[in-house]
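Peer 1: only the shape, not the letters, is given here:
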């Protein structure tokens, strides 16, 4: 990735302005991920050394080590859910918590906000120097458009392209715009809603099914804590919807119940036709679910 320093700095500056000014940052993500790198950049810009969350260290303990004043951190949804269950008071001590890297369930956001936690959803990627759309609104200087259902981004936070990959650069970057592989929509006020990946759609019985929507519906069921949804070839349906779920404590999710639950909310084609119950979802180093590993845990049928 050819990501110039100016793009990273533009992102950090716009974030500081959007959040209400500089403050101290808690680093909970690896610096090898753009979200972690941006925490370091924002800290340099603020002139305040970042606080690092130690391995297995309680969030409460890390917060106590942070300087007084405005406090920020950046989490992926899995971290938000865990800390909300275990240490909500620590989350309430932040002036803003950026949540991104993966789709965040509206129910999780509603729960966090109801408990007085200042969560801010972010959308972006390495190609945009991290999150560049906050709570659906682009940062200053960032432009968003939706073309053919796909989200495109432009502005000072944009990368120059892919190193040693002119063909990939030409495909993804054109005319100052970066063509994401995400599907989205803009409302009348210019607020962006991300509805899933263009290349993750499961076509079951001729109907397009967005895995993110099914995952969100499954997480709303009282017997499910987390879920990953993907497609598998099916001789009857073309593709079948497969769900791997983490059960709530003491719960035993079953396929008929979850099929009925999803069908009532999203329609029959979106209902899973195969269910795998797992103790925990394998994660990438960024904290996002490792979808390939989840698929490997789910047997072919």
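Peer 2: Here it is on my side, so go on. Small disclaimer: the values here were computed from a predicted structure and weren't measured.

Peer 1: every contact and neighbour count from this point should use C-alpha atoms.
Peer 2: Noted.

Peer 1: quick check: buried residues in the longest helix anywhere in the chain?
Peer 2: Ordering each helix of the chain by length in residues (DSSP state H) puts helix 5-19 first. The neighbour-count check on helix 5-19 (16 or more other Cα atoms under 10 Å) flags 7-15, 19 as buried.

Peer 1: just stretch 194-212 next, same as before
Peer 2: Within stretch 194-212, the residues scored as buried using 16+ other Cα under 10 Å are 194-198, 200-205, 209-212.

Peer 1: try this one side by side with the last:
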């Protein structure tokens, strides 16, 4: 198990599979810094750029660092913990909400096999989230919030649940967040989806 990307010649951190939600320890010849939760990488394995239509397009670096657009932190044991993507973070009533954190809590529930959390307009807090879930019986908001209460603070609880349509499930192993947002907009849902 580990963390990496094409731009870093694959793996940057690695570890044996265990129950901890971490991505492992830094591998040799790689460098990571985490600033304001944002993960930056550098080192000997960093790519020179992207090969596009016969030409090398250099990576965009800031002072020699590549912005992964991933969010994370270091654990007390010195392992990298990836908490989500910068473009999946939204502010609700002044608080940071990571879509992936809410999804992880939902996906641990036995009735839900997959979830995608999407930010929507909220008149009281500016933005809240809804969850598009794949399950046999769509839960009520109150029932789900009772279950989530020990796992997430209230401001991270979805204000609505929508059953995931089958056509989104058949597109591959992982449902696309972009496809879910597009479907919600076209389905005339009661929620105004934020881009």
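Peer 2: Yep, that arrived. Because the structure is a prediction, the values reported are computed rather than measured.

Peer 1: among the buried residues of stretch 194-212 of the first structure, which pair sits farthest apart?
Peer 2: Set against one another by Cα to Cα, those have their most distant pair in 194 and 205, with a gap of 24.1 Å.

Peer 1: quickly name whichever of the buried residues of stretch 194-212 of the first structure is closest to residue 174 of the first structure.
Peer 2: Nearest to residue 174 of the first structure, judged by Cα to Cα, of those is residue 198 at 18.6 Å.

Peer 1: tell me who's in contact with the counterpart of residue 109 of the second structure in the first structure.
Peer 2: Aligned counterpart of residue 109 of the second structure in the first structure: residue 221 (TM-score structural alignment). Contacts for residue 221 of the first structure (Cα atoms under 8 Å, 6 or more residues apart in numbering) come out as 258, 261.

Peer 1: what separates residue 221 of the first structure from residue 90 of the first structure, distance-wise?
Peer 2: Between residue 221 of the first structure and residue 90 of the first structure the distance, using Cα to Cα, to the nearest Å, works out to 27 Å.

Peer 1: then residue 163 of the first structure?
Peer 2: 40 Å.

Peer 1: those two - which one has more neighbours?
Peer 2: residue 90 (18 against 11; other Cα atoms under 10 Å).

Peer 1: can you give me the end-to-end distance of stretch 31-39 of the second structure?
Peer 2: Using Cα to Cα, the gap from the first to the last residue of stretch 31-39 of the second structure comes to 10 Å.

Peer 1: in the first structure, which residues correspond to that stretch?
Peer 2: Under TM-score structural alignment, the match for stretch 31-39 of the second structure in the first structure covers residues 143-151.

Peer 1: contact partners of that stretch?
Peer 2: When contacts are taken as Cα under 8 Å, 6+ apart, the neighbours of stretch 143-151 of the first structure outside the stretch itself are 138, 152-155, 179-186, 192, 198.

Peer 1: make it 10 Å
Peer 2: Outside stretch 143-151 of the first structure, the residues that touch it by Cα atoms under 10 Å, 6 or more residues apart in numbering are 132-133, 137-138, 152-156, 177-186, 190-198.

Peer 1: same question for stretch 1-17 of the second structure.
Peer 2: Counting by Cα under 10 Å, 6+ apart, 18, 22-32, 41-50, 59, 66, 68, 79-82 sit against stretch 1-17 of the second structure.

Peer 1: type out the PyMOL command that picks the buried ones from the residues you listed.
Peer 2: Here is the PyMOL command that picks out the buried ones among these, judged by 16+ other Cα under 10 Å:
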select buried, resi 22+23+24+25+26+30+31+32+41+42+43+45+46+47+59+66+68+79+80+81+82
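
Peer 1: restricted to helices, list the contacts of stretch 1-17 of the second structure.
Peer 2: Counting by DSSP H, the contacts of stretch 1-17 of the second structure contribute nothing to helices.

Peer 1: so of the contacts of stretch 1-17 of the second structure, which ones are in strands?
Peer 2: With strands defined by DSSP state E, the entries of these inside them are 25-26, 30-32, 41-43, 49-50, 66, 68, 80-82.

Peer 1: closest one to residue 165 of the second structure out of those residues, please.
Peer 2: residue 82 (28.5 Å).

Peer 1: hmm, the closest one is touching residue 70, no?
Peer 2: Yes. The pair residue 82 of the second structure and residue 70 qualifies as a contact (Cα atoms under 10 Å) at a distance of 7.1 Å.
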